[in-house]
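Visitor: Sequence plus the predicted model coming up.
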Amino acid sequence: MSEVEAESLALTLSTSAAELHGALCGWLAGGGADVREWPARVLADPAAATPAAGGALDRLRATTVAQIGDAEFGFELLLPDAQASLSERSGALFDWCRGFLGGFGLAAGAAPNLSEESREALGDLAKFAATAPQEEGDEEDEEALAELEEFVRVAALGLHGDVALAARHRQRLN
């Protein structure tokens, strides 16, 4: 995560690693193209620099593309590790959701064809994106955060299936 943050800062992308990853995931889930200049696309900023080939952001793109399309569901959110505070981890999750919604909206458009389950999941992601991080918590709060992270991960995969994978499937049929 620190490599992603460092390269993001060097390219003057004013977003956290979690939010940037969420935006990339949303872009891909919404059917956006896998391109090296992805920061310009997912941040809707044509002036955003293209990551160096093989750099942290280029590797993040390649890994994310592979994970989100993995039939074994190996997709992971880029979030702080378990040693970080509850506040830092929950804040990063909510940032990830904000990024996801932005990237998804840019790629999928205003009215993507979604299942009822995906529409509900998208609504839940919007609620999470509007939530403030929790400052302190106990074991129960830790478990709740882990459940939220899993829900977000599965929701992102479901939205990817409804939009990006469904579009590819329709193209193959035609």
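Guide: Sure, I can see it.
Visitor: Could you use CA atoms for every contact and neighbour count after this?
Guide: Fine.
Visitor: Nearest residue to the middle of the protein?
Guide: Residue closest to the average C-alpha location in the chain (C-alpha atoms, centre = their mean): Gly22, at 2.1 Å.
Visitor: another structure for you, compare them:
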Amino acid sequence: MTNNLSEFDKLANGILAAGGHTSPSELHGFVCGVLAAGARPDRRRWQDELGQLLDLDAVPADLSAEFQRIAEESAAQLNDRNFDFRLLLAEDSDISERALSLGLWCQGFLHGFGVGAYQGELPPTSKEALEDLSAVSQVDADAVSEGEEAEHQLLEVEEFVRVAVMNIFTETAPRPASGSKGATLH
């Protein structure tokens, strides 16, 4: 039997196996929100945040390692000047599930940005982008219609969110000096 599960499905299976109650999309959004707020949690703090987010007292080592990998990969993507950042969303699902996945990603991002406790005056464009992400997080997946037009619109919103998050990160995340690891979430 070949294992052709997507990264989303593998993470979903790991979360379910651990007894967690969070979507992989919301988890990824949370990580990106914390990073965009400028926090760079250490392993122990990531472990604590993961346990709280998944509503688990203890996080299995394999899930914790996967979470750490996602955090490091997300930080690298957000810092990449080639704009290779990608949202972790449900891929091979119907449009309403994909819209829900995007909404959960945005909820996770907003939660993470709050936990990351951005310090300073929020630039107007970031403030507006956060408001837009809040609107996307309120998506009513049951009201999403099927069809080519709806597919196209969802792809446009996904791209809008991706670019908005990169812009927020660019405007708010501190750029570490050479050899520095940035702020740490405590």
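Guide: Okay, I see it. Keep in mind it's a predicted model, so treat the numbers as computed, not measured.
Visitor: picking up where we left off before, the residue nearest to the centre of structure 1 and Phe94 touch, don't they?
Guide: No. Assessed by C-alpha atoms under 8 Å, Gly22 of structure 1 is found out of contact with Phe94, at 9.6 Å.
Visitor: so stretch 154-163 of structure 2 corresponds to what in structure 1?
Guide: Mapping stretch 154-163 of structure 2 onto structure 1 (TM-score structural alignment) gives residues 145-154.
Visitor: ok, and what's touching that stretch?
Guide: The list of residues contacting stretch 145-154 of structure 1 from outside it, by C-alpha atoms under 8 Å, 6 or more residues apart in numbering, reads 75-77, 90, 93, 97, 125.
Visitor: Likewise for stretch 72-82 of structure 2?
Guide: 31-32, 35, 83-86, 166, 169.
Visitor: chain center to that stretch, what's the gap?
Guide: Distance, stretch centre to chain centre, for stretch 72-82 of structure 2: 13 Å (C-alpha atoms, centre = their mean, to the nearest Å).
Visitor: equivalent range in structure 1 for it?
Guide: Using TM-score structural alignment, stretch 72-82 of structure 2 pairs with 62-72 in structure 1.
Visitor: Quick one: the helices in structure 1, in order.
Guide: 2-10, 17-29, 38-42, 56-68, 86-108, 116-129, 139-160, 166-173 (DSSP state H).
Visitor: what's the mean gap between the fifth one and the aligned bit of structure 2?
Guide: Mean deviation of helix 86-108 of structure 1 relative to structure 2 after superposition (mean C-alpha distance after the TM-score superposition for structure 1): 0.5 Å.
Visitor: same check, this time on the fourth one
Guide: In the superposition with structure 2, the aligned residues lie an average of 1.8 Å away from helix 56-68 of structure 1, counting by mean C-alpha distance after the TM-score superposition for structure 1.
Visitor: and stretch 155-162 of structure 1, how far from the chain's centre?
Guide: The answer for stretch 155-162 of structure 1 is 11 Å, by C-alpha atoms, centre = their mean.
Visitor: And stretch 21-30 of structure 1, by the same measure?
Guide: That offset, for stretch 21-30 of structure 1, works out to 5 Å (C-alpha atoms, centre = their mean).
Visitor: Need the counterpart of Leu93 of structure 1 in structure 2.
Guide: In structure 2, Leu93 of structure 1 lands on Leu102 (TM-score structural alignment).
Visitor: which residue packs closest to its match, ignoring adjacent ones?
Guide: Leu89 (6.5 Å; C-alpha to C-alpha, 6 or more residues apart in numbering).
Visitor: contacting residues for that neighbour?
Guide: Leu89 of structure 2 makes contacts with 8, 24-25, 98, 101-102, 105, as judged by C-alpha under 8 Å, 6+ apart.
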